[in-house]
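A.B. asks: prediction below, plus the sequence it came from.
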Amino acid sequence: MTRVYIQDVSLRDGMHALRHRLPVEKVAAIAAALDEAGVDAIEVGHGDGIGGSSLTYGVSGSTDRAWIEAAASVVKRARLTTVVMPGIGRIDDINAARDCGITSIRVSVLGSEGDVAIQHLEHARRLGLDTSGFLMMSHAIDPEQLGQNAKIMEAAGAECIFIADSCGRLTPRDVTARVDALRQALRPETQIGIHAHENLSLSVANSLAAVDAGAYRVDAALAGHGAGAGNAPIEPFVAVANLYGYEHGADLFKLQDAADDLVRPLQTVPLQVNRETSTLGYAGVYSSFLRHAEAAASRYGLDTRDVIVALGERGLVGGQEDMIVDVALDLVKVRQPA
């Protein structure tokens, strides 16, 4: 029987949907419900990782410490995890997160920059944390190159490597090719994970394709709560996992209750596949750029889709949010009469 490890990212990737302003008491309530529902891990922190609160990435309504401690105070069985992005989060941030109750961490870098994660991965392993590598923008990296960067992270101490479809751009055949490449590059005991987004309505299908190809850990979120059109929604993923006979510890009805009763009421804008979010997937643009692109388009009288396509053409990646306004201004110049 196929065993899957289900990690909920509602309290980390979901922060993007709320501009990183989820109240501490809501974090505690959602974490408690997820723990009761039997997920394997619960991820908490700023959407851009610990230490991400800034004008560039979004100022938090609380601190990573407060959010993590709130979750740690109610979680009884699940692993409590977070994300760190080198260049944003520091070694000191990893230490602080561990002291607040984190037992697992993911080091997130571009899919072509596995070497950037070495210092953070090695430090996390020395602390005894369950440690994963997280390869973002995986659609933009060919499978073999992705495998080589995964191997670098494995050598630095990563026990699992995640294929992160940051733009919701991958298709099931793309996912299968990348899982196959990682399986060939990595040791048999190193796990593989999938982090899918819903921008092209493929997040659940991509997650299932990854598991069928040999992935073990699956990211998902209550009501799909995440950047862009959201992450893989945990409720339908678990429903299909049940139909497929996958072995896991999650309770479908409890997850449905948590999604409808706790998370959907928080969503000020519906998370859905629409003209803007599907354009993110089509253009291969980082899902967390959506709110920034919408703001720039509104400010300068542009169509958000045009801004998104221009971002894709320039190949902007996470960490370059401050350039979105520059892209919008360039579009304005092009459209001005000579």
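C.D. replies: Received it, and whenever you're ready, just let me know what you need. Residues are numbered from 1 along each chain as shown.

A.B. asks: going forward, measure contacts and count neighbours with C-alpha atoms only.
C.D. replies: Will do.

A.B. asks: for A78, see how far away V175 is.
C.D. replies: 27 Å (CA to CA, to the nearest Å).

A.B. asks: that should have said R65, apologies.
C.D. replies: 18 Å.

A.B. asks: hang on, the earlier thing: between V175 and A78, tell me which one has more neighbours.
C.D. replies: Between V175 and A78, V175 has the larger neighbour count (other CA atoms under 10 Å), namely 27 against 20.

A.B. asks: hmm, the more buried one is touching L208, no?
C.D. replies: No: when contacts are counted by CA atoms under 8 Å, V175 is not listed as touching L208 (9.6 Å).

A.B. asks: checking my notes, T82 in a strand, right?
C.D. replies: Yes: assessed by DSSP: H, G, I helix; E, B strand; the rest coil, T82 belongs to a strand.

A.B. asks: near it, how many other residues are there?
C.D. replies: 28.

A.B. asks: now do the contacts for it.
C.D. replies: Contact partners of T82, counting by CA atoms under 8 Å, 6 or more residues apart in numbering, are 12, 43-45, 49-50, 102, 104-106.

A.B. asks: below is an additional structure, to be compared with the one above:
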Amino acid sequence: MTGPKTGVVIYDATLRDGQHAVRHQLGATALRRYAEAADAARIPVVEVGHGNGLGASSLQVGMAAVSDDEMLATTRAALRHSRLAAFMLPGWGSSTDLRRAVAHGVDIVRIGVHATESSLAERHLGVLRDAGVEAQCVLMMSHLASPEELAEHAGQAAGYGAQAVGIMDSAGHLLPADVTARITAIGAATGGRPVIFHGHNNLGMAVANSLAAAQAGAGIIDACARGFGAGAGNTQLEVVVPVLERCGFDTGIDLYGLLDAADVAERELVPSAPVPTPMSIVSGLAGVFSGFKHRVLELAGPAGVDPRDVFFELGRRQAVAGQEDLIVDVVAQLKESR
């Protein structure tokens, strides 16, 4: 492609969203080795943490192998070029967790909220703004809101101080036209701030959706090495980067270093590369958060309930991340009705 390329920032969520694939059991050595490889590849941003973010290690959603403090300190020490990022869901994490992350030298913190609940981010974005770190906000389960609703809440988040705002396709439910409409609407509502897209691969569309997002004006694209992530995985980092480059977007990432980092991820992090499976396809069709898969399978089998029915019922109820307890109720109801 001729002419100047448009810059896009790649945000590597391997060491955070990827935790879902191993039930949050990445140890300090694995974190360090992958972070070093990502840094060598000049990946701009590396995010680390429990899969559900700061303060989320718990019996309800899974105990992490190491503490937030150790994850942040280990990764910070490994990064010489890449910026360090963390993620927090209000309710799991608190302002105290944010301040501890800042003390560990994070450069960026994202606050994740449900697609139509931007007001929950206001206080935490203020804490980050006062601390002098870059504050971002992502609207999760974005398929549950129209482009107009997302634009409204993205604009509110920007008003609260978010320096970048965007969406997570948390259930891997969107198609490229859906993404284009949402990113375009958000871009028009956020005063020129970078727009974020974070894709999941339940329907095999994560790379195509990420490209559609960039072409619609998204300036930050999330991805994970080997697609390592919840359910069917995330946008595959070592695939989406060369695709974006071929389509005229400059990522600034070294290709050979990127491929080396993917090899490190396969060796150190990923027991098997995530792919769309029958269950993750159902999750995507139902519009249910990919991270519910393990818990659904654990509960449905012993109860003699078809896990596909559980996913479609959770989708009907519009279940969102953090509502894992709802799985118990759904399985019990389906067992009784059977």
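C.D. replies: Arrived safely. These numbers were taken from a predicted model, which means no experiment stands behind them.

A.B. asks: what is the nearest of the contacts of T82 of structure 1 to L316 of structure 1?
C.D. replies: Taking CA to CA as the measure, L316 of structure 1 lies nearest G49 of those, at 18.5 Å.

A.B. asks: mind listing what that closest one touches?
C.D. replies: G49 of structure 1 neighbours (CA under 8 Å, 6+ apart): 12, 82-85, 88-89.

A.B. asks: make JSON lines out of these and add distance to L34 of structure 1.
C.D. replies: Shown next, in JSON lines, are these (distance: CA to CA, whole Å):
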{"residue": "R12", "distance to L34 of structure 1": "13"}
{"residue": "T82", "distance to L34 of structure 1": "15"}
{"residue": "V83", "distance to L34 of structure 1": "18"}
{"residue": "V84", "distance to L34 of structure 1": "22"}
{"residue": "M85", "distance to L34 of structure 1": "25"}
{"residue": "I88", "distance to L34 of structure 1": "28"}
{"residue": "G89", "distance to L34 of structure 1": "26"}
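
A.B. asks: tell me which of those residues you also see in structure 2.
C.D. replies: Shared with structure 2 under both residues aligned by TM-score structural alignment, their matches' CA atoms under 8 Å, the contacts from these are 12, 82-85, 88-89.

A.B. asks: for the residues you listed, which two are the farthest from each other?
C.D. replies: Most distant of those, by CA to CA, are R12 and I88, 15.1 Å apart.

A.B. asks: who has more neighbours out of these two?
C.D. replies: Taking neighbours as other CA under 10 Å, R12 of structure 1 and I88 compare with R12 leading, 28 against 16.

A.B. asks: just tell me what that one corresponds to in structure 2.
C.D. replies: Matched across to structure 2, R12 of structure 1 falls on R16, judged by TM-score structural alignment.

A.B. asks: relative to A73 of structure 2, how far out is its match?
C.D. replies: 14 Å.

A.B. asks: now swap in P176 of structure 2 and tell me
C.D. replies: P176 of structure 2 is 38 Å from A73 of structure 2, by CA to CA.

A.B. asks: show me where structure 2 has helices.
C.D. replies: 28-40, 68-78, 95-103, 122-131, 147-159, 176-189, 206-215, 237-246, 255-268, 278-286, 293-303, 307-316, 325-337 (DSSP state H).

A.B. asks: to V22 of structure 2, which of the ones you listed lies closest?
C.D. replies: helix 293-303 (10.2 Å).

A.B. asks: closest to R3 of structure 1 out of the kept ones among the contacts of G49 of structure 1?
C.D. replies: T82 (22.6 Å).

A.B. asks: would you mind finding the match for the closest one in structure 2?
C.D. replies: T82 of structure 1 maps onto A86 in structure 2, by TM-score structural alignment.

A.B. asks: same check on R169 of structure 1?
C.D. replies: Using TM-score structural alignment, R169 of structure 1 lines up with H173 in structure 2.

A.B. asks: now do the buried residues in stretch 208-221 of structure 1.
C.D. replies: 208-211, 213-221 (16 or more other CA atoms under 10 Å).

A.B. asks: which one among the residues you listed gets closest to S54 of structure 1?
C.D. replies: Of the buried residues of stretch 208-221 of structure 1, the one sitting nearest to S54 of structure 1 (CA to CA) turns out to be A221, at 24.3 Å.

A.B. asks: what sits against the closest one?
C.D. replies: 8-10, 14, 231-234.

A.B. asks: how many residues are close by L237 of structure 2?
C.D. replies: Residues near L237 of structure 2, counting by other CA under 10 Å: 27.

A.B. asks: and it, what is it in contact with?
C.D. replies: 12, 223-227.

A.B. asks: what's it aligned with over in structure 1?
C.D. replies: So L237 of structure 2 corresponds to I234, using TM-score structural alignment.

A.B. asks: look up how far R98 of structure 1 lies from its match.
C.D. replies: Distance from I234 of structure 1 to R98 of structure 1, by CA to CA: 26 Å.
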